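1. Fold the following, please.
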Amino acid sequence: MKHVRVNAKTFRDNSGKYINLPTILIERNDEVQVFKQLHEYQIKYYFKSSSWHEKLIQATGLLLDYMEANQTNYTSAKEFFETFRMALYSGTINECGNDPSRLYWLPKRTATADPLVSALNGFSDWLFNEYGASQLNPWREASTYEQKLKWMALVNKSHRSFLGHLDDSLNMTERAKVVRNVMNNRKPIATFDETKAFPENKINELLFEGFRKTRKGISLSPIDQYNWRDIAITILMHYGGLRHSEVFHLWMDDVYPSPKDPGLAVVRIYHPSEGKAPEDFKDPISGRFITNRESYLQLKYGLLPRNKYPASDKLFAGWKEPMLNDGNDKYINVFWAPQKWGYIFMDVWKMYIKQRRLQGIKDIHPFAFVSFHPKYKGEMMSLRTQRESHAKAVRKIGLTVCKGKGTTEHGHRHSYGQRLANAGIDKYTIRVAMHHKSIESQDVYTTPSISTITSSLSKATDSLESGIKLPMEEELESWFREEF
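-> Sure thing, here's the model as predicted:
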């Protein structure tokens, strides 16, 4: 079935509000139309994250491609989904490099394929309940072995859940008795991923050489000599532990001097929609100050919170629902590690403000980080633009841009977590500093790298008593002499 992905605005009533979501257009009976059932399913779950909707669209598109390429090769929905799932995990190209289906799919990793299968499971279940359609991946009675595995998984999930103590053990036992006809592959388990943290011995060079600007034959002033915007963003990630996307929810009013120490920067990242709004704008109808940021953005600037734009929009910035430090005003606080970088950030921030003023940036939105490109001057800076700027700075100081080496923007958060762990900070404090809801969430950031473990074991080995010989050492030496 021919199809194309589009962004759609859906109006559900006579108001001016609409739901902006990606969806799929299909060609049926020589007529192009919205994939109605898919769109209904998305509208029902419109509150889900942008990544959830993008994954659903991707999975559905792959399913439609596979259906188009294999119209006569299956007799039931169940059989079709079994072969589709096999194609996802194993690819469609044979050992000779041929693929009569013309799909030419390469095998997908388990971590990539599993979410696609899960997305289609949910959509298929909804179609079954709403329209009586055949389930692609129906439930069946689990074997004894499968029941044990699922029960253990449910118990483990319950223990990790914030409200896990409310789970009913009898209900979990009943749920363990059924499994999907087609189950996800078991993921390979690793203790850690090697070196995701940005190298600490390169951070100063990145900040003040990588983001340094030069013009041939022209001597630049201190304000023009550096990209203070990207230096500020990198400090927030590296020494403040913020996620890359969180930085782009910062407003100009969210940075201010500490009342107790004017040289120290206080930085807060408010919830994109429910966070407390500045008290400088009143509702034209009620005459009261706007209390939340979504209403503030809409009424004063005609904008949405950045996490509510489609993921394909340059204004989009994700929000992973971190644990807030304040439940009333709804914000997370940046905890500097070490604290001296809170003072350095304040100086960098002041230079950035001066740079904005010199560029003539107008007050067209409240967001802190803006584009200086002549064509987009003053507009909200996109994540892609900053990502490219960061990569350019990394290459400038002689490093390769690679997630596995910690040299992407996310490597700075890993560095922050490693720094706290190496300083002996307890895991509960690290949890708060990194705004994790689960205590286990920090493990990926604080687990020691292979090089750290190797170094520790080497030191421990050197400290052992020397001179120890294996009991058979003399026999081994004699054997080697005879053989060689």
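2. C-alpha only now, for contacts and for neighbours.
-> Fine.
3. what's the top helix by length along the chain packed up against?
-> If you go by DSSP state H, the chain has its longest helix at helix 110-131. Packing partners of helix 110-131 (3 or more C-alpha pairs under 8 Å, 6 or more residues apart in numbering; DSSP states H and E): helix 36-44, helix 50-69, helix 77-90.
4. Including mean neighbour count, could the ones you listed go into JSON lines?
-> As requested, the helices and strands packed on helix 110-131 are exported to JSON lines (neighbours: other C-alpha atoms under 10 Å):
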{"stretch": "helix 36-44", "mean neighbour count": "15"}
{"stretch": "helix 50-69", "mean neighbour count": "18"}
{"stretch": "helix 77-90", "mean neighbour count": "18"}
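5. Out of these, which is closest to Q359?
-> Closest to Q359 of these is helix 50-69 (C-alpha to C-alpha; 33.4 Å).
6. Another sequence for comparison is provided below:
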Amino acid sequence: MSAVIKVKVDYRSATNVKTMRLPALLTERGILISLLQYQSEMRKSQSWHQMLILAVRLLLNFVDQSCIPFTSPTTLLKAFRHALDNGTIDEDLDDNTKLFWSPRSPNHAQNLINLLTGYTNWLTRQPGHSGVVMNPIREATTLEERLNWCAYHHRQDAKLLNHLTKDSATNANAFVREVSRQQRSSVIVDEVKRFPERHFHTLMDDGFIIASRRRLGTRERTDYKSQAMTILMEYGGVRKSELFHLYLDDIDIDYERMEGVVTIHHPYEGKTRDGTYSDRREYLLKKFRMKPRCDYSKSHSLHAGWKAPAINTEKYFEIQFFPPSKAQEFLLAFRNYLLYQRVEPKGFGHPYAFTNSVGNPETIKNFQRLHRAAIERIGLKRGKYSGTTEHGHRHSYGYRLAAAGFGAVEIQKAMHHKSPDSCQVYIQTTNSELRSKMRDVESLPVKMSKI
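-> Just a heads-up that it's a prediction; the model follows:
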């Protein structure tokens, strides 16, 4: 057995002057260079890089241990997809491959296949690709040959597991039906749990307390930072990760209404207020010696994801508070945070709005800890299906818009979705509403036997 190990490397390609920190695969013959080159050309999230590494690693391990004859690409790739969907352990809890894979969800399996499709399609477009040599700089390793072999057999097709043979159209179609995306039961988009609104003010007043100061007065003991961040999620629909890309000067004041005006900019394509720098990536590097937070690895404390929301041509979107009066509540909490609790950055500093106790940018992990403590302090239990996670606040925002009569396109714009279909979960009838309507119908003066 040849082990394929995930490692981190500093990589600089021939087409990129900057060194990049990337996840990589170490085989028995060295680093898989083509995979690094592919990653360096794709401007993707950290989650994408991690999933790609997983997909390629699974394929290489399967090829190495499955003992499938290499003369049959159809059999190999069909078996790989079957192993993803069903696992490799038989009814006797034995596994001839010694992989001991558990079944993966259909969506997860399909995502892995799609990532492999993108990578192997890219391989076929590289100069000198012949189906045998993947890296023209040196002789291909055994595992590299196998990846190229897979790429070669779908050179003319956009799907990794479709049309891999040159048999008759009948045989090809039969193969597609066997191996392509499996037929699944229809899934109704179920309601997503939102934060229980009746507890929100209790959370604000009694939950967000600085534990070491709980005996002091209101001003000293209230955690204004967590209050402001939670209001942005509950009444502005902000995603948790987006909070950590906010600069201090992204938050302004409408003095006529005395409301907070908040804009969230793209982490690296967004512009800075003074216009001196071409974008935020250059601004962070030259002024603070930092990278955009989405560029740090997921294990780094500064990492914050970016879900690619719909933004305008200036690379930002403005938060729409609903009800609009909540913009004043946010401004009050944020003002108190600035006046009484914000610790100013030291050294090179940083531009971020929310800081921790020593002045560094606040982290997702620490905010999750503070939010969990506040939830438990008021007697609730943190959980996705209770609506008491941080993301439950965003769902509250969506439901609130739907209940107020806003349409799908309006909710799409307010929540910065790229598609109006994304907000269907907020405007559909919930299970409790459906049961309530059924009870109302039952109570009508109509004989149920005629219904």
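7. Just the TM-score for the two chains, thanks.
-> The TM-score (TM-score structural alignment, normalised by the length of the second structure) is 0.84; 418 aligned residues with a C-alpha RMSD of 3.0 Å.
8. mind putting the helices and strands packed on helix 110-131 of the first structure in TSV, distance to P305 of the first structure included?
-> Shown next, in TSV, are these (distance: least, C-alpha to C-alpha, whole Å):
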stretch	distance to P305 of the first structure
helix 36-44	19
helix 50-69	13
helix 77-90	35
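9. Which residue in the first structure aligns with Q110 of the second structure?
-> Matched across to the first structure, Q110 of the second structure falls on D114, judged by TM-score structural alignment.
10. looking at it, that match is touching R186, isn't it?
-> No: using C-alpha atoms under 8 Å, D114 of the first structure makes no contact with R186, being 9.2 Å away.
11. neighbour count winner among these two?
-> D114 (19 against 9; other C-alpha atoms under 10 Å).
12. Tell me who's in contact with the more buried one.
-> N184, N185 (C-alpha atoms under 8 Å, 6 or more residues apart in numbering).
13. please redo it, this time with the cut-off set to 7 Å
-> N184 (C-alpha atoms under 7 Å, 6 or more residues apart in numbering).
14. Next: G241 of the first structure.
-> By C-alpha under 7 Å, 6+ apart, the neighbours of G241 of the first structure are R413, Y416, M434.
15. What does it correspond to in the second structure?
-> Matched by TM-score structural alignment, G241 of the first structure corresponds to G237 in the second structure.
16. And that match, how close does it get to I427 of the second structure?
-> 15 Å (C-alpha to C-alpha, to the nearest Å).
17. With K287 of the second structure instead?
-> Relative to I427 of the second structure, K287 of the second structure is positioned 45 Å away (C-alpha to C-alpha).
18. the more surrounded of these two?
-> A direct count of neighbours by other C-alpha under 10 Å for K287 of the second structure and I427 places I427 higher, at 19 against 13.
19. if we can go back for a sec, which one, of the helices and strands packed on helix 110-131 of the first structure, ends up nearest to K314 of the first structure?
-> Nearest of these to K314 of the first structure, taken as C-alpha to C-alpha: helix 50-69 at 13.3 Å.
20. other SSEs contacting that closest one?
-> Contact analysis of helix 50-69 of the first structure by 3 or more C-alpha pairs under 7 Å, 6 or more residues apart in numbering; DSSP states H and E lists helix 110-131 as its packing neighbours.
21. go again using 8 Å as the cut-off
-> strand 3-10, strand 19-28, helix 110-131.
22. Comparing that helix with the second structure, how large is the average distance?
-> The superposed helix 50-69 of the first structure is, by mean C-alpha distance after the TM-score superposition for the first structure, a mean 2.0 Å from where its aligned residues fall in the second structure.
23. For the equivalent of P324 of the second structure over in the first structure, give me its contacts.
-> When the first structure is aligned by TM-score structural alignment, P324 of the second structure is paired with Q339. Contacts here follow C-alpha under 8 Å, 6+ apart; on that basis Q339 of the first structure touches nothing.
24. Distance check, Q339 of the first structure against K403 of the first structure.
-> Q339 of the first structure is 27 Å from K403 of the first structure, by C-alpha to C-alpha.
25. Could you say which of the helices and strands packed on helix 50-69 of the first structure is packed most deeply?
-> Mean neighbours per residue, mean count of other C-alpha atoms under 10 Å, is largest over those for strand 19-28, with a mean of 18.
26. quick one: it to helix 50-69, angle?
-> 0 degrees (axes from the mean of the first three to the mean of the last three C-alpha atoms, to 10 degrees).
27. helices and strands around the next helix or strand after strand 19-28 of the first structure, which ones?
-> Using DSSP states H and E, the helix or strand that follows strand 19-28 of the first structure in sequence is strand 31-34. Helices and strands touching strand 31-34 of the first structure, by 3+ C-alpha pairs under 8 Å, 6+ apart, are strand 19-28.
28. If you count contacts, what does the strand it packs on end up packed against?
-> Against strand 19-28 of the first structure (3+ C-alpha pairs under 8 Å, 6+ apart) you get strand 3-10, strand 31-34, helix 36-44, helix 50-69.
29. what comes into contact with that strand?
-> 1-11, 32-35, 38-39, 42-43, 46, 53-54, 57, 61, 309-310.
30. picking that back up, now render the helices and strands packed on strand 19-28 of the first structure as TSV, adding distance to V182 of the first structure.
-> Below are these laid out as TSV (distance: least, C-alpha to C-alpha, whole Å):
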stretch	distance to V182 of the first structure
strand 3-10	26
strand 31-34	29
helix 36-44	22
helix 50-69	15
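31. ok, Y340 of the second structure - contacts?
-> R219, E220.
32. Then the one 5 residues further on?
-> Residues counted as contacts of P345 of the second structure (C-alpha under 8 Å, 6+ apart) are T355, V358, G359, N360.
33. So for the second one, what's the nearest residue that isn't a sequence neighbour?
-> Residue nearest to V358 of the second structure in three dimensions, not counting chain neighbours: V343, with 6.3 Å by C-alpha to C-alpha, 6 or more residues apart in numbering.
34. Tell me, how many residues neighbour the one you found?
-> Neighbour number of V343 of the second structure under other C-alpha under 10 Å is 17.
35. Is it correct that it is in contact with G359?
-> Yes: with contacts counted by C-alpha under 8 Å, V343 of the second structure reaches G359, the gap being 4.6 Å.
36. excluding its backbone neighbours, what's nearest the corresponding residue of the second structure for E200 of the first structure?
-> Under the alignment by TM-score structural alignment, E200 of the first structure pairs with E197 in the second structure. Once flanking residues are discounted, E197 of the second structure sits nearest to S396: 7.7 Å by C-alpha to C-alpha, 6+ apart.
37. Aligned to that neighbour, what sits in the first structure?
-> Under the alignment (TM-score structural alignment), S396 of the second structure pairs with S415 in the first structure.
38. Mean distance of the host helix or strand of that match to its aligned residues in the second structure, please.
-> Element membership for S415 of the first structure (DSSP H and E) is helix 411-422. Its aligned residues in the second structure lie a mean 0.7 Å from helix 411-422 of the first structure after superposition (mean C-alpha distance after the TM-score superposition for the first structure).
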